[in-house]
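Colleague: this one's sequence-less:
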């Protein structure tokens, strides 16, 4: 991989963490919002309860409005690619629930005295390009001065409330599919440390989850989430807990981006990925043959990752299955 030699400013050097790895740890976040669910509203279909990807509110008998927001620090040095990645990541929350994005607005934080206006323009141009690809207007937004660059979007979508894919709708005895390969967190950490560019990671992160969501809906899928900052294991655990099911993951079936294992062996691991593993470890059952590196990869903090689907999606690998939980016991994730 070629090193960056034509970018005097490396955006990743302005951020303590990169991409979705900069998320507040899941356990800490849940503690903060535990008492903030609010008074039930008759039109609220999906709220904070199950930790789903977006909120859903019924506005008509056959239509629901979806709303989400997502932003993060630079995951790559290219401002245009960062804009594209952040936009694809924000739109993903709508796709993960079976919706169609209809409008987005920009969310921008910028250290104005440190990075030029040209970089800001390229970030926004990248976001606009992905919005156009998705058929979703990107109109205006809000900006602040900030010590680290921050970019993302607030996205509004629409969906059929009877066909929503939800975090709490998984049933036992069904296959689990994953629509993108893991490893962008590890490769992003290496990129930040060395300046090496990994086109396979960028290509994965800018790929919209629109087609995967359409395929899942066509297959009658009811349970889905996207894999982002809490890693495959973190997001799977949230789904298992919300649905009251367990899961078995076949680690050899999980797709992995080229260069990930070598980067992992060389020590390029985001701090967020290790925090993810620490948080979910009490809920895991891993055989003696499962290595620590494999667990770290399964917990790797992804940015604009794929859909984690309870069901089969054409073209996506099946990586495991859901299982019933005996009465009176907590859900577990078994890795074999």
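Modeller: Here it is on my side, so go on. Being a predicted model, the structure only gives us computed values, none of them experimental.
Colleague: please count neighbours and contacts with C-alpha atoms only from this point.
Modeller: OK.
Colleague: could you find the closest non-adjacent residue to the residue sitting nearest the centre point of the chain?
Modeller: Central residue of the chain (C-alpha atoms, centre = their mean): residue 228, 2.2 Å from the mean position. Nearest non-adjacent residue to residue 228, counting by C-alpha to C-alpha, 6 or more residues apart in numbering: residue 302, 4.4 Å away.
Colleague: SS state for the one you found?
Modeller: Residue 302 falls in the coil class when you classify it by DSSP: H, G, I helix; E, B strand; the rest coil.
Colleague: wait, is residue 319 part of a helix?
Modeller: No: membership of residue 319 in a helix is not supported by three-state DSSP, which gives strand.
Colleague: any idea how far it is from residue 87?
Modeller: As judged by C-alpha to C-alpha, to the nearest Å, residue 319 and residue 87 stand 27 Å apart.
Colleague: and if you look at residue 53?
Modeller: As defined by C-alpha to C-alpha, residue 53 lies at a distance of 15 Å from residue 87.
Colleague: which one of those two is surrounded by more residues?
Modeller: Higher neighbour count among residue 53 and residue 87: residue 87, with 35 against 26, using other C-alpha atoms under 10 Å.
Colleague: can you pull the contacts of that one?
Modeller: Taking C-alpha atoms under 8 Å, 6 or more residues apart in numbering as the criterion, residue 87 is in contact with 126-127, 130-131, 152-153.
Colleague: keep only those of the residues you listed that are in strands.
Modeller: In strands, defined here by DSSP state E, the members of the contacts of residue 87 are 152-153.
Colleague: distance to residue 198 added to the contacts of residue 87, as CSV?
Modeller: Converted to CSV, these look like this (distance: C-alpha to C-alpha, whole Å):
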residue, distance to residue 198
126, 18
127, 20
130, 20
131, 23
152, 22
153, 24
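Colleague: what's the next secondary structure element after the helix or strand where residue 277 lies?
Modeller: Using DSSP states H and E, residue 277 sits within helix 271-280. Following helix 271-280 in sequence order, the next helix or strand is strand 284-286 (DSSP H and E).
Colleague: now the strands for the protein?
Modeller: Under the criterion DSSP E, strands of the chain are mapped to 44-46, 55-60, 63-72, 100-110, 138-145, 150-159, 175-178, 223-226, 246-249, 284-286, 307-310, 318-323, 333-335.
Colleague: second structure for comparison follows:
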């Protein structure tokens, strides 16, 4: 097991292997229109984090799926990161997870059973931490290792948090620091120090539990999680869905120190470049903005934090909830403004 590096099988790891936003838009543009029953409260309209289907007046099902190729070499850590990332979409809708199904694709001729078993153990450990069972799943024999979950949760239909409800004047809060994609690039290049790897694990295995608590806060108007499209990409989804602009202070962004050092040395993911090519026309940066700052706001986050738009008088309550539920500090990074859907970073 010690001689096997899972990332050697990956053409792109974690949420960095997501299809680029511009390519995804083209693919979905040709998808036929499906059935949209009145019970489907959240579907594909605004590229939200999960689907929400109303069962009755007080209950709705939150359903999502997420899987990817290895972002780290340790199989147990890979399983933990993938499971944490998958459950994040349920939390982002204000939901409380109730169970999961495992999605497993493995090159059976290249990985011994004990390695695959450790991946599954890692995912199961996160689900136990979240208080839910893995109640089934599906497995196939493929060329690259793939692992993830179908996440199922429940939420009160009146308390669903989407990415389309932000209001002008809302304050933006980010619950985890940026830089996971940069750390993963450093790991693959063999330049990530042990303390950098520890930081990577700390944030990618931290469940976004606070999302379930945000559901009951009327002052919270929109929520999404920051994953493969980077902070800029997912904030633009809030802008488009809410028909507003956003202003962000780069200095206010929480950043992983090791990631800042690496990106200033020129280490970043190819997905960051693809992200910028997809939506850079909707982002306004100062003329003298260094490239490393652009790389950071487009950096694909695997199991990233929640991005929250809330009324100004709810900021302290949101920050306190993050502290209580997850034990970490969140950061105020900007606000929503009236105007065309675009992002200004100062």
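Modeller: Done, it's in. What you see is a predicted model, and the numbers here were worked out from it, not measured in a lab.
Colleague: for residue 36 of structure 1, see how far away the residue nearest to residue 228 of structure 1 is.
Modeller: Per C-alpha to C-alpha, residue 302 of structure 1 is found 27 Å from residue 36 of structure 1.
Colleague: alignment lookup: residue 65 of structure 2 to structure 1.
Modeller: Using TM-score structural alignment, the partner of residue 65 of structure 2 in structure 1 is residue 69.
Colleague: ok, its match - how many residues close by?
Modeller: Neighbour count for residue 69 of structure 1, taken as other C-alpha under 10 Å: 20.
Colleague: again, but for residue 35 of structure 2
Modeller: For residue 35 of structure 2, the neighbour count with other C-alpha under 10 Å is 7.
Colleague: what's it aligned with over in structure 1?
Modeller: Aligned by TM-score structural alignment, residue 35 of structure 2 pairs with residue 39 of structure 1.
Colleague: that match: what's it in contact with?
Modeller: By C-alpha under 8 Å, 6+ apart, the contact set of residue 39 of structure 1 is empty.
Colleague: what's around residue 284 of structure 2, how many residues?
Modeller: By other C-alpha under 10 Å, 13 other residues sit near residue 284 of structure 2.
Colleague: contacting residues for it?
Modeller: Going by C-alpha under 8 Å, 6+ apart, residue 284 of structure 2 touches 342-345.
Colleague: ok, now residue 169 of structure 1?
Modeller: Counting by C-alpha under 8 Å, 6+ apart, residue 169 of structure 1 touches 222-223, 242-243.
Colleague: one more time with 7 Å
Modeller: Applying C-alpha atoms under 7 Å, 6 or more residues apart in numbering, we find residue 169 of structure 1 in contact with 222-223, 243.
Colleague: who wins for neighbours among the residues you listed?
Modeller: Neighbour-wise, the contacts of residue 169 of structure 1 (other C-alpha under 10 Å) top out at residue 223, 25 neighbours.
Colleague: from residue 311 of structure 1, how far off is that one?
Modeller: Distance of residue 223 of structure 1 to residue 311 of structure 1, computed by C-alpha to C-alpha: 8 Å.
Colleague: again, but for residue 106 of structure 1
Modeller: Separation of residue 106 of structure 1 from residue 311 of structure 1 (C-alpha to C-alpha) stands at 33 Å.
Colleague: likewise for residue 180 of structure 1?
Modeller: Distance, residue 180 of structure 1 to residue 311 of structure 1, using C-alpha to C-alpha: 15 Å.
Colleague: try residue 24 of structure 1
Modeller: Distance from residue 24 of structure 1 to residue 311 of structure 1, by C-alpha to C-alpha: 30 Å.
Colleague: out of the two, which sits in the busier spot?
Modeller: Neighbour tally, residue 24 of structure 1 and residue 311, criterion other C-alpha under 10 Å: the higher count belongs to residue 311, 24 against 14.
Colleague: circling back to that earlier point, isn't the residue nearest to the centre of structure 1 right up against residue 298?
Modeller: No: the criterion here is C-alpha atoms under 7 Å, and residue 228 of structure 1 misses it with residue 298 at 11.6 Å.
Colleague: the aligned partner of residue 52 of structure 2 in structure 1: neighbour count?
Modeller: Aligned by TM-score structural alignment, residue 52 of structure 2 pairs with residue 56 of structure 1. A count of nearby residues for residue 56 of structure 1, using other C-alpha under 10 Å, gives 27.
Colleague: what does the one 5 residues further on give?
Modeller: By other C-alpha under 10 Å, 9 other residues sit near residue 61 of structure 1.
Colleague: next one: residue 215 of structure 2
Modeller: Residues near residue 215 of structure 2, counting by other C-alpha under 10 Å, number 25.
Colleague: same question for residue 290 of structure 2.
Modeller: Using other C-alpha under 10 Å: residue 290 of structure 2 sits among 11 other residues.
Colleague: same check on residue 316 of structure 2?
Modeller: Residues contacting residue 316 of structure 2 under the criterion other C-alpha under 10 Å number 9.
Colleague: kindly report the same for residue 188 of structure 2.
Modeller: Look at residue 188 of structure 2: counted by other C-alpha under 10 Å, it has 18 neighbours.
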